[in-house]
Every structure is written in structure tokens, then in C-alpha cells.
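Undergrad: Coordinates only, no sequence provided:
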């Protein structure tokens, strides 16, 4: 399929890098920080207990479901308070967690592909997560980063996709959204009027996922961002002028 693309919005977690290893590193860093600075909280809140507290946060504070930063900070404050630790340590505990959460390992194709894509059209990051592209070192390839926290609603809400299009100065139909999640990325973007690309990466068993919704399919499907860059190269003869 061929169609004009004037800009691309991209999901981050599990599209540019795998999220699971970053979360493991973040939780490990938090364990180490708690052991050193808040040992009673470390004893009271091993990972399994923190996961249960996350479920409590989802139940008691549903209005923060789109704001992972506020949700995590609330959890840390509650952990410290219930363990009899100084809640003033919340900010430092979060900083330790977040630094490791942004210590991502990109998929092998991601950065070269992003460089190729950015040479063709403006890129914008559109994520429900709270990773910081400035910290990660990729912000120079993007026009802007719009997160669910800043927008006030998470994908698949149409409003976040349309807000990104407004910032790009383009109609939704001129923008291609790229992401790994069939519901959050493909269906959400389609319903907001964007073109869609499903990044369906090969898993550890060497398999890709099946598309399960018969009434709607992504406009494009690729196993890597490199394949998307190949497609864009074939459909755009000259890089955009900056």
C-alpha cells in the first residue's frame, strides 16, 4: 500500500525499545535505594508487595491511570509512610527508580531507522508511558514528545492523537501513527483518523502475532522500524527541508 505521509507519531515502549528489561532495572534500582536509605520500607515492600500496591493504586486512584509518574510517586509516599520512614524521601526514591527506567536498550534496528525516518518527515513521540527522550538521548530526532501525563488522557483516546496532529499542524489523515499495541496504537489512531502502522516484532520463539480484528486492519504492518524506513524511502523521493 502507498499513500502520502507528512509526519509520523511513534509509540515508545515495545516499539523503539523493549519495556520489560527497563522495568526490571528500575525495580532493582529501587530495591537498592530502599535498602540503603529506607531499610524498613525495603523490608516491608519487596517487589511482590509493590505489585499488589500498584493494584490498590489502580483501584483507589483511577483518575491517575494515565499518569504513571504521579501514580508511582503516590505509591512510594505510601510505602514510606506505612513503613514509618520519612515521606520527604519520596522524591529521591522516585529519582532512583526513574533513572533506571530510562536506561533502555533499543532494538537493534531502532536508532538507525529513526534517523532515516526523521530525514524524511517530522517525528513526534506519543506514549502512555513516562520515559524521557531527553534523558534517553533521542530527543534530537523528534519534533516533540507528548505523553498521557501531559495531555491528561491516554491512548487509545482520540484526543491525544488529535492533539499531536494539531501540534504538527496537520490533518489526522496526513499523519501515520506507528506502534506495537493493536488496541492502543492501531485501533486508537484509526478511530482518530490517522493512518496506522503496526510494528509486529518477532518474539523469542521466532513468531509474530496474528491480527485478530477482522473488521479493521492496520494500513501497514512491519516486523521492524527498519522495514518501515524502507517503505518510506520508497514512497518519498527527497528528504524534507529543515
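TA: On my side now, so go ahead. If you're wondering where the values come from, they're calculated on a predicted model, not measured in any experiment. Residues are numbered from 1 along each chain as shown.
Undergrad: Please make it C-alpha for all contacts and neighbour counts, starting now.
TA: Noted.
Undergrad: how close does residue 233 sit to residue 186?
TA: Per C-alpha to C-alpha, to the nearest Å, residue 233 is found 22 Å from residue 186.
Undergrad: ok, those two, which is more surrounded?
TA: Higher neighbour count among residue 233 and residue 186: residue 186, with 27 against 16, using other C-alpha atoms under 10 Å.
Undergrad: Surely that one is in a helix?
TA: Yes. Assigned with DSSP: H, G, I helix; E, B strand; the rest coil, residue 186 falls within a helix.
Undergrad: Distance check, it against residue 96.
TA: 33 Å.
Undergrad: One more to weigh against that first structure:
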């Protein structure tokens, strides 16, 4: 049970996570990586051969994450640099990293929404300013959902990723309300839940798989199994 029940009367805006809240992210990433590999096979075959060695791609990612720790909030920059280093070490032209990343990025914007995502977006956006709040690099305009969002805030542009309070406060600012007037909705108990609570927001934890909450003394104001359940609770309270 939540320590403090959700105060529906305080809600003036919604901030909404994207990956694993509106769509499952890993099938999307897998398709994007497959597209990248197909492009590399045609344009940078030495990179494909080199990266087939066990452990080399993981080592590159770990190296980039370590050396660019100050850019951990920018997933696009980290992936682009990983591609560039792989090309360089394989003997391909590292200038191809830019076009290669764009192939990955374009496919990353093709998502398969959860069944309850569009009805929820239609309901929420008709009643509140809805602000996308994401650590990832999905673009709500390119995904095709831009009409539902008042604004979109990314970790890359803020320079800080969830659970840092700064990204939540930027989301509230984008909505034109105080943090205490925001209901944040997201699937990650730590990044979304604890982060938003520490930023002074109310939290609806989207728990599609029935996981236990393991972040006491923090507790979400509301836990729902899906976005449809969230909208139904809001309907009941608003009458």
C-alpha cells in the first residue's frame, strides 16, 4: 500500500516515461541493431567481421561508457562513438559512423505500442498537458505521437538523466506548473518512481508484470497494472 494516497485534486499536468511505458523497448532496439548490421555488411564489412569476435563489442561499450562518463545522459552520443571506435579498429572509415548511427536511429523510432497506449494518450492529453520525460533517445515526433504531447524533455538536452531531480523539474517547467502539481507515470521503480518522488512529484508506478516495490521508505502514490487502469482511476475521481 502507498504511504500517501494519490491526491487527484493536485494534478495539473502529467509527465510520462516512454520506453517500456508506451511500448516495449527491447524489441525496438533489436530491430534497430539488425538494421545497423545489415547496413554495415554493405558499407563497412571489415567492422562486421571484426565485431564478430567474442567480447569485442562489449569491451568497446564499456570503454566508451567509462571514458565518456560525463555524457552518460546522452545515449545517442555513446552509441555513435562506440560505432566509430569499432570502425576505426576494424580498419573501416570512421567517418561512416555518422551515417551508420542514422540507420540505427531511424529504426529506433519504429515502435510497437502497448494496446493501452493510444487510448491513454488520447484521454490524458485531452485533460492535461502531457510532457514526455525520457532517458532514452526516442523522438515522439518521429515515432508519430507528437500531437499528444505538450512538450518532450530528454536527458540529453537537460544534461542529467532520471532519477536526477533536474530532469523532472524541467518537465514540470515545460508543463508550466510546480513539481507538486505533476503526476509522473513510468515503469521503472527507481528511475521513475524514486526519482519523481525526490523531485516533489506524485507518482503512478506502471507495474505491468506485478513486481514488488523494493525502494522503502519511498512508495508510489498509485500502482497500476496498465495505462487503462490509470485512466479509469482518473475518470472515477474526476466524475
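TA: All right, it came through fine. Everything quoted here is computed from the prediction, not taken from an experiment.
Undergrad: The aligned partner of residue 34 of the second structure in the first structure: which element?
TA: For residue 34 of the second structure, the aligned residue in the first structure is residue 28 (criterion: TM-score structural alignment). Using DSSP states H and E, residue 28 of the first structure maps to helix 19-37.
Undergrad: Now do the buried residues in that helix.
TA: Buried residues in helix 19-37 of the first structure, defined by neighbour count with 16 or more other C-alpha atoms under 10 Å: 19, 22-23, 25-34.
Undergrad: which residue lines up with residue 112 of the first structure in the second structure?
TA: Per TM-score structural alignment, residue 112 of the first structure is aligned with residue 119.
Undergrad: Its match: neighbour count?
TA: Counted with other C-alpha under 10 Å, residue 119 of the second structure comes out at 12.
Undergrad: For it, which non-adjacent residue is spatially closest?
TA: Leaving aside its chain neighbours, residue 119 of the second structure sits nearest to residue 228 (7.6 Å; criterion: C-alpha to C-alpha, 6 or more residues apart in numbering).
Undergrad: Show me where the first structure has its strands.
TA: 7-10, 123-127, 144-147, 175-179, 195-199, 220-222 (DSSP state E).
Undergrad: what number of residues lie near the counterpart of residue 143 of the first structure in the second structure?
TA: Under the alignment (TM-score structural alignment), residue 143 of the first structure pairs with residue 150 in the second structure. By other C-alpha under 10 Å, the residues close to residue 150 of the second structure number 17.
Undergrad: next one: residue 151 of the second structure
TA: So residue 151 of the second structure, with other C-alpha under 10 Å, has 17 neighbours.
Undergrad: so what's the nearest residue to it once chain neighbours are set aside up against?
TA: Spatial nearest neighbour of residue 151 of the second structure, chain neighbours left out: residue 131 (4.9 Å); criterion: C-alpha to C-alpha, 6+ apart. Counting by C-alpha atoms under 8 Å, 6 or more residues apart in numbering, residue 131 of the second structure makes contact with 13, 14, 15, 16, 149, 150, 151, 152, 153, 171, 174, 175.
Undergrad: Residue 198 of the first structure now?
TA: Here residue 198 of the first structure is in contact with 178, 179, 180, 181, 182, 185, 186, 218, 220, 221, 222 (C-alpha under 8 Å, 6+ apart).
Undergrad: if we take the residues you listed, which one ends up nearest to residue 52 of the first structure?
TA: Nearest to residue 52 of the first structure, judged by C-alpha to C-alpha, of the contacts of residue 198 of the first structure is residue 181 at 24.7 Å.
Undergrad: Can you tell me how far the equivalent of the closest one over in the second structure is from residue 169 of the second structure?
TA: Under the alignment (TM-score structural alignment), residue 181 of the first structure pairs with residue 188 of the second structure. Going from residue 188 of the second structure to residue 169 of the second structure by C-alpha to C-alpha gives 18 Å.
Undergrad: swap in residue 208 of the second structure?
TA: Residue 208 of the second structure is 26 Å from residue 169 of the second structure, by C-alpha to C-alpha.
Undergrad: Equivalent analysis for residue 56 of the second structure, please.
TA: Applying C-alpha to C-alpha, the value for residue 56 of the second structure to residue 169 of the second structure is 39 Å.
Undergrad: Contact partners for the residue of the first structure most remote from its centre?
TA: Taking C-alpha atoms, centre = their mean, the residue of the first structure most remote from its mean C-alpha position is residue 84, at 33.9 Å. Counting by C-alpha under 8 Å, 6+ apart, residue 84 of the first structure makes contact with 40, 41.
Undergrad: Report how many residues lie close to the spatially closest residue to residue 186 of the second structure that is not a sequence neighbour.
TA: Nearest residue to residue 186 of the second structure, sequence neighbours excluded (C-alpha to C-alpha, 6+ apart): residue 17, at 4.9 Å. Residue 17 of the second structure has 23 neighbours, counted by other C-alpha under 10 Å.
Undergrad: what's the distance between the equivalent of residue 17 of the second structure over in the first structure and residue 69 of the first structure?
TA: Superposed on the first structure with TM-score structural alignment, residue 17 of the second structure falls opposite residue 11. Shown here: residue 11 of the first structure relative to residue 69 of the first structure, a distance of 18 Å by C-alpha to C-alpha.
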